[in-house]
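Participant: Turn this into a model:
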Amino acid sequence: MTRGFGEVDLLQEFVPDALAFPVAMATQLGAIWFALVIIACVYRFHDREDAVVIGGLLVAGTGIWRTIKIVAPVPRPEQPLVALESLPTLLQPLFELAVVDSGAGFPSGHAVTTTVIYLSLARYLSVGTRLQRYLGAFSMVSLVGLTRITLGVHYLVDVVAGALIGNTLLLSAHWLAARAPDHRVSIALSLGVCSASICLLANLLVGPFGLWEVALFAGGVGGYVWWHFIAVDRRPIGFGEPS
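Facilitator: Here you go, the predicted model:
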């Protein structure tokens, strides 16, 4: 039973083959590596606590979507936008790496990542107005979601589910932080450790053994230990409070 209703075909009809590579590059806006670059920039140029909070929530979100894919794997659409062989030889490995069309299809990990990262940026940064920041964040989430569908690696329901997971995580974290504002970093990091632990346990029980889950767990625990016992200078270096 398919999860789609023809949305993949519809989007692919409007995207010429010549734009396949740009679409694959645009989908990197929701990749884990790009999210880590953003967090590093926030840590270096804006506010260290905000960066660590976003990092903890990213680990938590990643643990959630990976656990779902491990416990209840469902297939992807398997409707590539273009055949890999039709691309220039030099672009083929980059396209294959960028698309990420292996593994279970539900939910979209890119949708979870973009929701956590860009909505967090809208909350913590002070560029423009609050409305402008959130409109920009929703635009980024929508853009990345559309690229995943257009590339033929996710259905719309996968993207929507990923966005809902990300939003639910953010709302839960902010609700907890509002009741203990002095511990918002610990809350985010703890959510990351718990989620990564569940993900690793699911991987060990269901299999096959994956280094991704081990790395996620190590990152979650390592981040918690580093912030609470190793990090020395935690002072904010931001440009002011969000408006």
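Participant: From here on, just use CA atoms for contacts and neighbour counts.
Facilitator: Noted.
Participant: residue contacts, the most centrally placed residue in the chain?
Facilitator: Centroid-nearest residue in the chain: residue 113, 1.2 Å away (criterion: Cα atoms, centre = their mean). Listed by Cα atoms under 8 Å, 6 or more residues apart in numbering, the contact partners of residue 113 are 30, 31, 32, 35, 58, 61, 62, 166.
Participant: in stretch 85-99, what's buried?
Facilitator: 87, 92, 95, 98, 99 (16 or more other Cα atoms under 10 Å).
Participant: and which of these is nearest residue 126?
Facilitator: Lowest distance from residue 126 to the buried residues of stretch 85-99 (Cα to Cα) belongs to residue 98, with 31.0 Å.
Participant: to compare against the first, here's another:
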Amino acid sequence: MSVVGSDRGIGLVEVLHGSASEPVLLFFALLTQLGDVWFLFVLGGLLYVVGDQFPRWGIDRRRGLFVLALLLTYVALIGVLKNFFLLPRPPGAGESPVIAWVPVAFQGVLASIATGSGPGFPSGHAFGSTLVWGGFALVVFGDDVSPGWLGAAAVVGLVSLSRLVLGVHYLVDVVVGAGLGAVVLGVLYVVADRGTAPARVLLVAVGVGALGLVQSVSFESVAALGSGVGGWLVWRGIADSTPAQPSNRREAAAGFVVYGLAGGFFAVVYAVEPSLIVTFFGSAVAVGGAVVAPLAGERLLAR
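Facilitator: Below you'll find the predicted structure:
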């Protein structure tokens, strides 16, 4: 770990962050959201719930759930990795840029999206965007290199660059994060039989979440374990009942409304940070609700 911790930035962060103008900082603060958990949750949900009703990129729901399961695995695994290395972020990573022309009402949002806190190695955004956007490319565009693959790679590259421009990570953080994401994606793609067996990845998320809980009992580790358990248990119960594709757009829309409500409930749990037992069951219910969303949408319209 001492090797990893020595001069992780090689001076690049200081150059990129120090020379970035206010519009550039704001642009990259918005761009980095493409690798944030909330955005990856929306992306995975669209693939899973909307199925073949998704314009141009429609796929079987089980392969969509594979992408969502990658997100759950990422959330659990990045916590384990960061708590193992416990390496700091660059100085000033928690200081929000002062941009006078940004309305006061949005200054809090800017502070949230343009700063970083907690351990810095490896980069969660680089790891998560590689894992989830890479999984998206695999299930939508296949194994062969295509323009879609290049687009997904460009997103990962821009998200990784944004972490340097914002000054919240060192170069080594994002390089290792992206590299680990690629390795984990390759392993899980094989484990899940090319994305067609998402239950296996959900079970991996449970196992990694349990490891995180052994490592450190905290809100984040309990929420990660609860999320994995909720997703895996619910999918075990409804896998055979969930249609591979929605019958029409109304059903897909109804399912996505349920998915959004589940995501909103998880956001409340995250914002409130209740007791650990409530956090566990709240996370399990939220992710379980997200997994049951397609079936719930079908049943709602049937009534």
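Participant: follow-up on the earlier one: could you export the contacts of residue 113 of structure 1 as CSV, including secondary structure and distance to residue 3 of structure 1?
Facilitator: Shown next, in CSV, are these (DSSP: H, G, I helix; E, B strand; the rest coil; distance: Cα to Cα, whole Å):
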residue, secondary structure, distance to residue 3 of structure 1
30, helix, 22
31, coil, 23
32, helix, 25
35, helix, 28
58, helix, 26
61, helix, 22
62, helix, 22
166, helix, 20
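Participant: If any of those residues are buried, put those into a PyMOL selection.
Facilitator: For the buried members of the contacts of residue 113 of structure 1, the matching PyMOL selection, counting by 16+ other Cα under 10 Å, is:
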select buried, resi 30+31+32+35+58+61+62+166
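Participant: The residue nearest to the centre of structure 1 corresponds to which position in structure 2?
Facilitator: In structure 2, the residue paired with residue 113 of structure 1 according to TM-score structural alignment is residue 128.
Participant: Can I get the contacts of residue 113 of structure 1 in a markdown table including distance to residue 45 of structure 1?
Facilitator: Formatted as a markdown table, these follow (distance: Cα to Cα, whole Å):
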| residue | distance to residue 45 of structure 1 |
| --- | --- |
| 30 | 21 |
| 31 | 21 |
| 32 | 20 |
| 35 | 15 |
| 58 | 19 |
| 61 | 24 |
| 62 | 25 |
| 166 | 25 |
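Participant: List just the nearest of the contacts of residue 113 of structure 1 to residue 150 of structure 1.
Facilitator: Looking across these and measuring by Cα to Cα, the closest to residue 150 of structure 1 is residue 30, at 14.4 Å.
Participant: Would you mind finding the match for that closest one in structure 2?
Facilitator: Aligned partner of residue 30 of structure 1 by TM-score structural alignment: residue 35.
Participant: again with residue 49 of structure 1
Facilitator: Residue 49 of structure 1 maps onto residue 62 in structure 2, by TM-score structural alignment.
Participant: What's the local residue count around its match?
Facilitator: Close neighbours of residue 62 of structure 2, defined as other Cα atoms under 10 Å, add up to 24.
Participant: And the equivalent of residue 198 of structure 1 over in structure 2, which helix or strand is it part of?
Facilitator: Taking TM-score structural alignment as the criterion, the aligned counterpart of residue 198 of structure 1 in structure 2 is residue 211. Using DSSP states H and E, residue 211 of structure 2 sits in helix 198-215.
Participant: got the angle for the helix or strand following that helix vs helix 198-215?
Facilitator: Following helix 198-215 of structure 2 in sequence order, the next helix or strand is helix 219-238 (DSSP H and E). If you take axes from the mean of the first three to the mean of the last three Cα atoms, to 10 degrees, helix 219-238 of structure 2 sits at 150 degrees to helix 198-215.
Participant: Quick one: average offset of helix 219-238 of structure 2 versus structure 1, please.
Facilitator: Following the fit onto structure 1, the mean deviation recorded for helix 219-238 of structure 2 is 1.0 Å by mean Cα distance after the TM-score superposition for structure 1.
Participant: so that helix matches what in structure 1?
Facilitator: Counting by TM-score structural alignment, helix 219-238 of structure 2 corresponds to 211-230 in structure 1.
Participant: ok, back up a step: contact partners for the match of residue 30 of structure 1?
Facilitator: Contacts of residue 35 of structure 2 by Cα under 8 Å, 6+ apart are 125, 126, 128, 129, 156, 159.
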